[in-house]
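S.K.: what follows is a predicted structure for the sequence shown.
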Amino acid sequence: MTTITDTMANDHRRCDSLFVEAEELIAHGNWSEGQVKFEAFRDATENHFSMEEGILFPGFEQRTGQSAGPTQMMRMEHVQMRQLLVDMETAVRLMDSERYLGLSETLMMLMQQHNMKEEQMLYPMTDQVFAADAQATLHEMKML
């Protein structure tokens, strides 16, 4: 049986891989391919956030009665990451590698800390809270 932790951690790895590929392409001045890879990363990240914010977090909050706990912090960090993505997209359009790479470094640090909190604390909590409903929840998240 696949767990929420495993599924979402694997999705983190998928997003991370796209992120690294975009950064490498842009660092080497390959703007055309870099832009395509950045857009794939941005879209994958937004999809990940949507699964969490649209299904996982509300389900967790409903089951636990906690709306001001870890999910609120994760949403706040999503806002920060979304703004960095907007700024990075502008840097890509302007072909400003220095700006892009600086923002990329900031985003990487934020993502690493964010993902660690989710993978080590929040996702294991969701596995416990969702228990028998986990597979149905994962299916619903994949349908987004």
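M.R.: Done, it's in. Residues are numbered from 1 along each chain as shown.
S.K.: C-alpha only now, for contacts and for neighbours.
M.R.: OK.
S.K.: spatially speaking, which residue is in the middle of the protein?
M.R.: Residue closest to the average C-alpha location in the chain (Cα atoms, centre = their mean): T45, at 4.3 Å.
S.K.: and the gap between it and S17?
M.R.: 11 Å (Cα to Cα, to the nearest Å).
S.K.: what do you get for L138?
M.R.: Distance from L138 to S17, by Cα to Cα: 22 Å.
S.K.: then L107?
M.R.: Taking Cα to Cα, one finds L107 at 14 Å from S17.
S.K.: distance-wise, check M73 relative to H114.
M.R.: M73 is 9 Å from H114, where distance means Cα to Cα.
S.K.: neighbour count winner among L107 and S17?
M.R.: L107 (20 against 13; other Cα atoms under 10 Å).
S.K.: would you confirm that that one contacts L84?
M.R.: Yes - under the criterion of Cα atoms under 8 Å, L107 makes contact with L84 at 6.6 Å.
S.K.: surely the residue nearest to the centre of the chain meets D16?
M.R.: No - in this structure T45 lies outside contact range of D16 using Cα under 8 Å: 9.1 Å.
S.K.: overlap in contacts of L107 and L84?
M.R.: Applying Cα atoms under 8 Å, 6 or more residues apart in numbering, one finds that no residue jointly contacts L107 and L84.
S.K.: show me where the chain has its helices.
M.R.: With DSSP state H, the ranges of helices along the chain come out as 4-27, 31-51, 57-64, 70-93, 97-117, 123-130, 134-142.
S.K.: want to compare, so here's the second one:
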Amino acid sequence: MTSIPEFMTNKHRECDDFFTKAEAAVAKDDWSLALGHWQQFASELSKHFDQEEEVLFPKFEQATGMTSGPTQVMRMEHQQMRALVQDLDNALAAKEKNDFLGFGETLMVMMQQHNMKEEMMLYPMMAQNIAEGEQIIKSFQNN
């Protein structure tokens, strides 16, 4: 059975990998390859955010009573990242290499900082406070 921290951290790494491949393809002007990797990244990132916002965050808030703490900060950061993903979508569609790489650098820094907070603090707190964590992860694995 996989824990919340283990599963969600692995998802961060998968997203990072898709993103890095998309960025490398853009740098080489291989737009079709970039699009494929980018679509995988954007899809996985969206799914990851949904799992957190629709399942894990509410369960954590219910278990701890903390509704304006770390989960609120994470939701705000998700919104900022979604806006950057849209900017990157637009840059990719227009084949604007410099814009894509510039927005990409901003997104990567933001994701690294965000992921560190989740991996070092929030996910371990979730593992301690969400009684049905393993069942939740099992449902994520099946979707």
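M.R.: Now that the structure is in, tell me what you want to look at. Since we're looking at a predicted model, the values are computed, not measured.
S.K.: neighbours of S43 of the second structure, how many?
M.R.: That count, for S43 of the second structure with other Cα under 10 Å as the rule, works out to 12.
S.K.: how far away is it from F19 of the second structure?
M.R.: S43 of the second structure is 11 Å from F19 of the second structure, by Cα to Cα.
S.K.: could you do I4 of the second structure as well?
M.R.: 22 Å.
S.K.: again with F49 of the second structure
M.R.: 15 Å.
S.K.: these two - which one has more neighbours?
M.R.: F19 (23 against 17).
S.K.: excluding covalently adjacent residues, which one is nearest to that one?
M.R.: Counting by Cα to Cα, 6 or more residues apart in numbering, F41 is the residue found nearest to F19 of the second structure once chain neighbours are left out, at 5.7 Å.
S.K.: that neighbour and E14 of the second structure, how far apart?
M.R.: 8 Å.
S.K.: so between the two, which is more surrounded?
M.R.: The residue with more neighbours, out of F41 of the second structure and E14, is F41; 22 against 16, by other Cα under 10 Å.
S.K.: residues contacting that one?
M.R.: Contacts of F41 of the second structure (Cα under 8 Å, 6+ apart): 15-16, 18-19.
S.K.: aligned to R93 of the first structure, what sits in the second structure?
M.R.: Under the alignment (TM-score structural alignment), R93 of the first structure pairs with A93 of the second structure.
S.K.: mind checking how far I4 of the first structure is from V36 of the first structure?
M.R.: Relative to V36 of the first structure, and taking Cα to Cα, I4 of the first structure is found at 29 Å.
S.K.: of these two, who's got more company?
M.R.: I4 (24 against 13).
S.K.: which residue, other than its chain neighbours, is closest to that one?
M.R.: In space, I4 of the first structure is closest to D127, 5.9 Å off (Cα to Cα, 6+ apart).
S.K.: next, count neighbours for the one you found.
M.R.: 18.
S.K.: equivalent analysis for M76 of the second structure, please.
M.R.: Neighbours of M76 of the second structure using other Cα under 10 Å come to 12.
S.K.: which ones are touching it?
M.R.: No contacts exist for M76 of the second structure under Cα under 8 Å, 6+ apart.
S.K.: which residue in the first structure aligns with it?
M.R.: By TM-score structural alignment, M76 of the second structure lines up with M76.
S.K.: if I look at its match, how far off is R63 of the first structure?
M.R.: Taken as Cα to Cα, the span from M76 of the first structure to R63 of the first structure is 21 Å.
S.K.: and what of N115 of the first structure?
M.R.: 22 Å.
S.K.: ok, the two, which is more surrounded?
M.R.: N115 (18 against 12).
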